[in-house]
Structures are given as C-alpha cells and as structure tokens.
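Student: when you get a sec, could you give me coordinates for this:
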Amino acid sequence: MPRIAIIIPARFASTRYPGKPLVDLAGPEGRTMALIDWTWAAATAVPGIAEVAVATEDERIADHARARGMAVIMTPAHCSNGTERCAAALQGLAAVPDIVVNLQGDAPLIPPAMVRAVIDMVAADPDLAMATAAVPASPAVLGHLQEDARHGRVGGTTVVCTAQGRALYFSKSIIPHVPAGTEPAAPVLLHVGLYAYRPAALAAYVAAGASPLERQEGLEQLRFLEAGIAPGVAICPAPAWDLIELNNPSDRPLVEAQLRRRAQQAVPA
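Tutor: Have a look, this model is predicted:
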C-alpha cells in the first residue's frame, strides 16, 4: 500500500480574507470551531492515511493548531500558494510519502470518499503526476457562482476536461459559458480544493516557477497545465450538501449552513 500524507496549507495573510484559518464557524448542535479545526476533522476522517499535518507560515495558526493536538510544519512566508507550501512541508514529515494530498484549509466540507477518489486515481496510474477533484455544480451552487460574478466577487473555480478525465482548463469564471436565462447543456464542474501529487511533481512544480496564466487567474494548478502536465480530474458525485469554500467573508453563513446540513445526513461525513 502506498504511504499517504495529507498536508493542510493554512496561510494567515490571505488577500481576500486575512486570518481566515482562525475564523470561527458555527456547526451543528451549537458547536463552534475555527476553520482550521473543521478542516483537520475532515482530513483525519479519511481512511488509510499515514500522516496529517498543518503547513503554515504564521505562529498564530501554529499555536492554535498545536494547542489542539495537530501536527504543524512551519513553512516559508514566500510560498505563493498551497502547492508550494506542500512542497516546502515535505521535509518536515515523519517519512517521505508516495502520494501527498493537499487538502486546502478553506475546504472543510470535502467528504472522505472524495479524498480517496483522488488518491486512488494517482495510485492507479504510474504516469499520472497529480490529480484533483470536481463535482457537477448543483443549481444552488451554480446560482452562488453566478451571484458572485454579478457582484464582482471571486467565487469558486470551474474546470473543463477531456473525455479521458484530464483537465483542459481551470478558471475563476464559469466555464463553459452559460448564457443568461439558459440551462447548461452539460454540468458545470465545480473544482474542489483538493489535490494529490507524487513528490517528484511537487519538486518540478517549484522548479518551474509561477506561470502567466497562474498569475492571471490566481489558480496554482494552471502551472501544471502550462508546463504540459495535464492533471487527472476525478469527477465525483456531489454530496448531499453543497461544497462551498470560505473564499470571502460573505461565504461564512453559507459554509456554516452546509456544516449543519452535512451533520443531518444519514451517511458519515
């Protein structure tokens, strides 16, 4: 069995939402925890994982995480995104993993089965350097994306891919374009903040440096595409709750509602 490590990149200096990992979110039964706590709970619920660690540049996040029993790896402040932070955290793990999972700190609603789907996609194909996940956007999620676009907010990310499950492009715009007042001809795929890499892919990513499209869209995964590496995309069934990430302060009540909705489901989160 491959050795799997989950790294949770958690940056305090977020441009859109400074201090986001420590923002309190009210979940089910009046339970309130910081965003990083909810994400840690999601990571440790995944079966078959050898190691889980928070990777951060900030002592406030590190102190909070350590006080709650989380493993912490300090990483440089100059890491420009979660993938670079995962690469920097590799040397702080107990052992070199075969596959590294990047479970982004603002995505606490990801179910364990989706994490396993991305891991299994990489494990099954020795030629696949990395993979990510997507779900068909529900009408509610698509409406949320469209509302963000109308108000000039940067919301979730969408992806289009080949019939073979390789990414063609990722964008913070809604792709493919859905004309106003029409239903999409095919499901809009909501990209999920989740990646699985081989360690060599992380090293190559850092060596390549930031790419033009990555800078323009603000999407780290575009560096792989511009380098000619097509990420695998595991298209997963959407869970019974909406996978809303905490990208902006206005997302907070939406994420809290979905945390409560997830707890009401008969199947484990």
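Student: drop to CA atoms for contacts and neighbour counts, all remaining ones
Tutor: OK.
Student: how about the helices in the stretch 101-250 of the chain?
Tutor: 112-124, 139-150, 199-208, 212-217, 222-226 (DSSP state H, counting those that start in this stretch).
Student: do you know which of the ones you listed lies nearest residue 269?
Tutor: Ranking those by proximity to residue 269 (C-alpha to C-alpha) places helix 112-124 first, at 7.1 Å.
Student: report the buried residues of the closest one.
Tutor: 112-119, 121-123 (16 or more other C-alpha atoms under 10 Å).
Student: picking up where we left off before, now distance to residue 251 too, for the helices of the stretch 101-250 of the chain, in CSV please.
Tutor: Converted to CSV, those look like this (distance: least, C-alpha to C-alpha, whole Å):
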stretch, distance to residue 251
helix 112-124, 22
helix 139-150, 10
helix 199-208, 30
helix 212-217, 20
helix 222-226, 24
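Student: residue 233: which of these is closest?
Tutor: helix 112-124 (7.8 Å).
Student: off-centre distance for that closest one?
Tutor: The chain centre lies 14 Å from the centre of helix 112-124; the measure is C-alpha atoms, centre = their mean, to the nearest Å.
Student: kindly report the same for stretch 27-39.
Tutor: Using C-alpha atoms, centre = their mean, the offset of stretch 27-39 from its chain centre is 18 Å.
Student: identify the residues contacting it?
Tutor: With contact meaning C-alpha atoms under 8 Å, 6 or more residues apart in numbering, stretch 27-39 is reached by 8, 10, 20-26, 65, 103-109, 256-257, 259-260, 263.
Student: just the buried positions in it, please.
Tutor: So stretch 27-39, judged by 16+ other C-alpha under 10 Å, has buried residues 27-28, 34-39.
Student: end-to-end on it?
Tutor: Distance across stretch 27-39, first residue to last, is 12 Å (C-alpha to C-alpha, to the nearest Å).
Student: what do you get for stretch 72-87?
Tutor: Stretch 72-87 has an end-to-end distance of 14 Å (C-alpha to C-alpha).
Student: one more to line up against the first:
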Amino acid sequence: MAVLIVIPARYASTRYPGKPLVELAGASGRRKSLVQRSWEAAVSVPGIDRVVVATDDARIRTAAEGFGAEVVMTSETCANGTERCSEALETLGGGYDIVVNLQGDAPLTPAWFVEELVAGLRAHPTAEVATPVLRCDGRALNGFLEDRRAGRVGGTTAVFGSDHKALYFSKEVIPYTSKTYDETELTPVFHHVGVYAYRPSALGAYPKWPQGPLETLEGLEQLRFLEQERPVLCVEVEARGREFWELNNPEDVSRIERMLATMGVD
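Tutor: So this is what the prediction gives:
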C-alpha cells in the first residue's frame, strides 16, 4: 500500500502568525525552522513512499525547498490541514492508498507514532480515518491543567469507546478526574497527537462537508468527521521515554527546545 505524508504549513495562523518559519534551537544550539524539523521527522519514518510540504505561502515554499523538501502549492481558502492535504493529494493526481497528515507544528512526533498509525488503519479495512492517542502520566496531565488555569490552549485530549472509535476530542481536559496523580503515574486522560491517516475517499469527501458547530467551537478539524458520523479510529501509542508536545503558542518554543536538548536532538 503506497503511503504519502503531507505536511500542511500555513503562514497566517490565527494564534501564531508565521509559525512554520519559527526557528527552534536543538541540543547543540543549532537553529532550524519548525517546518524543517517537522519535515525531518516525516522523512525518518520507514516505509513511506513520498513526503511533501503543502503550503499557500511563497516564504514557506522558499524555505522548504531550501532544505530539500518537495513542495505542493495549495490555495489560501483551505480552512485547515485536512483540507490542505485533500487539495495536495488532488494536485499530485492521487495514486496513494493512505495519506498521512503530519501537522507542521509537531516536530517531536516519533517515527513509530506514524508507523503504528498506518498499521492501525491497515488492520481495520473499514476504518476511513485514524489518529494516535498517548496516555498521559501525571506530569503531562498537570501540564495540561496548568495551561488551562493560565488561559492557554495546550494539547488536545480524546475520549473513545471500547472499540477505540473516538467519542470526542476537546481542547479542554477530558474526561474530568478529581484525583491528584504523581508525575509518573498513568492517568485516564489521553493526549491526542496531531497526526492523521486517511483513506483517499474520506479525504476527498472532507472539504465538501460544511463545518459543524463542534468543529467551529473547538477549532478541531477532526470533529468534522464525527459530526458527519464518520468513525475515527484512535490508535494508542507509547512514548517509549520520549517527550511529545506541539507548538501551539509562542510560550511552547522554550518547552520544545528544552525537550530537544533533553533528547539530544540537534
């Protein structure tokens, strides 16, 4: 099965304009743009047939081609990364069995997250969309709660049923728990990792559906599938000692740089 990774990269982010070109210092102090670090994460995944950066901005195109990425230009009207992936696939002429959306704000995504996501979709032939979830330990959960207390939108959480089909995704911390957890203690809260794997048929249909109230309120693109009653498979992955975080706000830069230093990633 041919697999394509698309990295959607939009300059005009509402919360953080120019985010794909923000530079992050690695372990040695070497600075690379967010989009470059996301691209390097994508090309490190075994078994992938092609990796492209999808953008509507000439500055991002110039930067991406400068570090060797293949770029697909998409329209400014794409409402989110899924729509941009859909347009990129159409521009490339199809020919792929699975399309992975590795969002351009997730440079710490380990290769095995994507491998297990693709394997999960392959193992469920009736599934149209899959996304990874990571069980929070006490440290991660407390970080989420601290962000919310400070009025910051941190990571996204997910709840799912016994069949691992998603029930809901939220920027709030769900499910609610009154218990206090030690830093290394596992919790019932799952961090939604911003990666998606789609069947081309579902990806092609997505832009034709209207944005529903839940997607509009939460600002989470995957809710459009749930509002259209299209199941989203949650694939549980393990950190294996790696830290994971997405760059959502300017305050996240120092957090991600600290993680890069801790992991020895240059």
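Student: TM-score for the pair, please.
Tutor: The TM-score (TM-score structural alignment, normalised by the length of structure 2) is 0.95; 263 aligned residues with a C-alpha RMSD of 1.6 Å.
Student: now, the buried residues of stretch 27-39 of structure 1 that are in helices?
Tutor: Secondary structure from DSSP state H places 35-39 of those in helices.
Student: now, which of these sits nearest residue 155 of structure 1?
Tutor: After measuring those against residue 155 of structure 1 - C-alpha to C-alpha - the closest member comes out as residue 35, at 17.6 Å.
Student: so how far is residue 80 of structure 1 from that closest one?
Tutor: Relative to residue 80 of structure 1, residue 35 of structure 1 is positioned 20 Å away (C-alpha to C-alpha).
Student: buried set for the one helix or strand residue 90 of structure 2 maps to?
Tutor: Using DSSP states H and E, residue 90 of structure 2 sits within helix 81-92. For helix 81-92 of structure 2, the neighbour count (16+ other C-alpha under 10 Å) marks 81-89 as buried.
Student: make TSV out of these and add distance to residue 245 of structure 2.
Tutor: As requested, those are exported to TSV (distance: C-alpha to C-alpha, whole Å):
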residue	distance to residue 245 of structure 2
81	18
82	20
83	23
84	22
85	22
86	25
87	27
88	26
89	27
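Student: quick one: which of the residues you listed is nearest residue 155 of structure 2?
Tutor: Closest to residue 155 of structure 2 out of these is residue 81 (16.6 Å), distances taken as C-alpha to C-alpha.
Student: thought that closest one was touching residue 102?
Tutor: No: with contact defined as C-alpha atoms under 8 Å, residue 81 of structure 2 does not reach residue 102; the gap is 9.0 Å.
Student: spit out the residues that contact those two alike.
Tutor: Overlap of the contact sets of residue 81 of structure 2 and residue 102 (by C-alpha under 8 Å, 6+ apart) consists of residue 8.
Student: ok, the nearest residue to residue 75 of structure 2 once chain neighbours are set aside - contacts?
Tutor: Once flanking residues are discounted, residue 75 of structure 2 sits nearest to residue 56: 5.6 Å by C-alpha to C-alpha, 6 or more residues apart in numbering. By C-alpha under 8 Å, 6+ apart, the contact set of residue 56 of structure 2 is 9-11, 73-76.
Student: let's see the PyMOL selection covering just the buried ones among these.
Tutor: Applied in PyMOL, the following selects the buried portion of the contacts of residue 56 of structure 2 according to 16+ other C-alpha under 10 Å:
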select buried, resi 9+10+11+73+74
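Student: wait, which of the contacts of residue 56 of structure 2 is closest to residue 130 of structure 2?
Tutor: Among these, and counting by C-alpha to C-alpha, the member closest to residue 130 of structure 2 is residue 9, at 20.6 Å.
Student: residue 100 of structure 1 falls within a helix, correct?
Tutor: No: assignment of residue 100 of structure 1 by DSSP: H, G, I helix; E, B strand; the rest coil gives strand, placing it outside any helix.
Student: tell me the spacing between the residue located most distally from the centre of structure 1 and residue 55 of structure 1.
Tutor: What lies farthest from the middle of structure 1 is residue 181; by C-alpha atoms, centre = their mean that is 30.0 Å. With distances taken as C-alpha to C-alpha, residue 181 of structure 1 is found 43 Å from residue 55 of structure 1.
Student: can you give me the neighbour number for the residue lying closest to residue 71 of structure 1 once chain neighbours are set aside?
Tutor: Take residue 71 of structure 1 and drop its neighbours on the chain: the residue closest to it by C-alpha to C-alpha, 6+ apart is residue 53, 4.8 Å away. Neighbourhood size, residue 53 of structure 1 [other C-alpha atoms under 10 Å]: 22.
Student: now do the contacts for residue 53 of structure 1.
Tutor: 6-8, 70-73, 93.
Student: of the residues you listed, which are reproduced in structure 2?
Tutor: Shared with structure 2 under both residues aligned by TM-score structural alignment, their matches' C-alpha atoms under 8 Å, the contacts from the contacts of residue 53 of structure 1 are 6-8, 70-73.
Student: ok, these vs residue 140 of structure 1, which is closest?
Tutor: Nearest to residue 140 of structure 1 among those, with distances taken as C-alpha to C-alpha, is residue 8, at 27.3 Å.
Student: what residue is smack in the middle of structure 1?
Tutor: With C-alpha atoms, centre = their mean applied to structure 1, the nearest residue to centre is residue 193, 1.7 Å.
Student: in this structure it contacts residue 101, no?
Tutor: No: between residue 193 of structure 1 and residue 101 there is no contact under C-alpha under 8 Å: 10.6 Å.
Student: returning to what we had before: nearest to residue 234 of structure 1, out of the helices of the stretch 101-250 of structure 1?
Tutor: Shortest distance between residue 234 of structure 1 and those, using C-alpha to C-alpha, is found for helix 112-124: 6.0 Å.
Student: who are the packing partners of that closest one?
Tutor: With contacts taken as 3 or more C-alpha pairs under 8 Å, 6 or more residues apart in numbering; DSSP states H and E, helix 112-124 of structure 1 sits against strand 99-103, strand 130-136, strand 189-197, strand 232-235.
Student: do that again at 7 Å, thanks
Tutor: strand 130-136 (3 or more C-alpha pairs under 7 Å, 6 or more residues apart in numbering; DSSP states H and E).
Student: next, the angle from the strand it packs on to helix 112-124.
Tutor: Using axes from the mean of the first three to the mean of the last three C-alpha atoms, to 10 degrees, the inter-axis angle of strand 130-136 of structure 1 relative to helix 112-124 is 140 degrees.
Student: how big is the offset of strand 130-136 of structure 1 relative to structure 2?
Tutor: Here the mean offset of strand 130-136 of structure 1 against structure 2 after fitting is 0.5 Å, by mean C-alpha distance after the TM-score superposition for structure 1.
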